[in-house]
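Participant: Coordinates only, no sequence provided:
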């Protein structure tokens, strides 16, 4: 996924919440595959939460605790999806030729 000598933003944080990066010459390595798999899980979780949010918001019996839990989970999923989008956006910038 990454071009040679480029850093890939990984889908997890390091100590103190700092971003983690991977330097790789290709996408076939163990860490690249691990990152790809984790990104897929994160995106799948976000899709499931979106469905659950739709159901919860129309549920007249959903209480404040349900909505608070949903907001917390959606916040985490949005953080993960944003990290994936940022990482993939950086990869696109690296791999696409600049247009004038």
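Facilitator: Great, that's in hand. For clarity, every value in this text was computed on a predicted model and none was experimentally measured.

Participant: CA only for contacts and neighbour counts going forward, please
Facilitator: OK.

Participant: what helix or strand does residue 60 sit in?
Facilitator: Secondary structure from DSSP states H and E places residue 60 outside every helix and strand.

Participant: OK, contacts around it?
Facilitator: Listed by CA atoms under 8 Å, 6 or more residues apart in numbering, the contact set of residue 60 is empty.

Participant: Against residue 66, how distant is it?
Facilitator: Distance from residue 60 to residue 66, counting by CA to CA, to the nearest Å: 11 Å.

Participant: Comparison target, given below:
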């Protein structure tokens, strides 16, 4: 049995974990959510490039895109932690990557 950090949290912001072998319904939903989050982060990078190239971008537009980037970075960081903790080396010695 593995302990998987899920790509969502509780309503009060605490992490959610799944205990299982990684083949069940919730694991597949989590894989799909991670895929969507990574795709959205990639799309956001394109918007950021466009906005940064626009010399008439307003401070409000830049603040908005930075806020969305922070959200995407949090999602990507959570995915990296979750996937890193499931690597064979991390499981063998009981540690998780920092």
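Facilitator: Happy to help now that I have it. Computed from a prediction, not measured in an experiment: that's the story for all the values here.

Participant: Any idea what the TM-score comes out to?
Facilitator: Once the chains are laid over each other, their TM-score by TM-score structural alignment, normalised by the length of the second structure reads 0.87; 91 aligned residues with a CA RMSD of 1.1 Å.

Participant: Quickly note the distance from the residue sitting furthest away from the middle of the second structure to residue 45 of the second structure.
Facilitator: Distance from the centre of the second structure peaks at residue 56, with 30.9 Å (CA atoms, centre = their mean). Distance of residue 56 of the second structure to residue 45 of the second structure, given as CA to CA: 19 Å.

Participant: Can you give the distance from the longest strand seen in the first structure to the centre of its chain?
Facilitator: When the first structure is parsed with DSSP state E, its longest strand is strand 6-13. With CA atoms, centre = their mean, to the nearest Å as the basis, strand 6-13 of the first structure stands 10 Å off its chain's centre.

Participant: Can you point out the buried residues in that strand?
Facilitator: Within strand 6-13 of the first structure, the residues that count as buried by 16 or more other CA atoms under 10 Å are 6, 7, 8, 9, 10, 11, 12.

Participant: Tell me, how many residues neighbour the aligned partner of residue 23 of the first structure in the second structure?
Facilitator: Aligned by TM-score structural alignment, residue 23 of the first structure pairs with residue 19 of the second structure. Using other CA atoms under 10 Å, residue 19 of the second structure is surrounded by 11 other residues.
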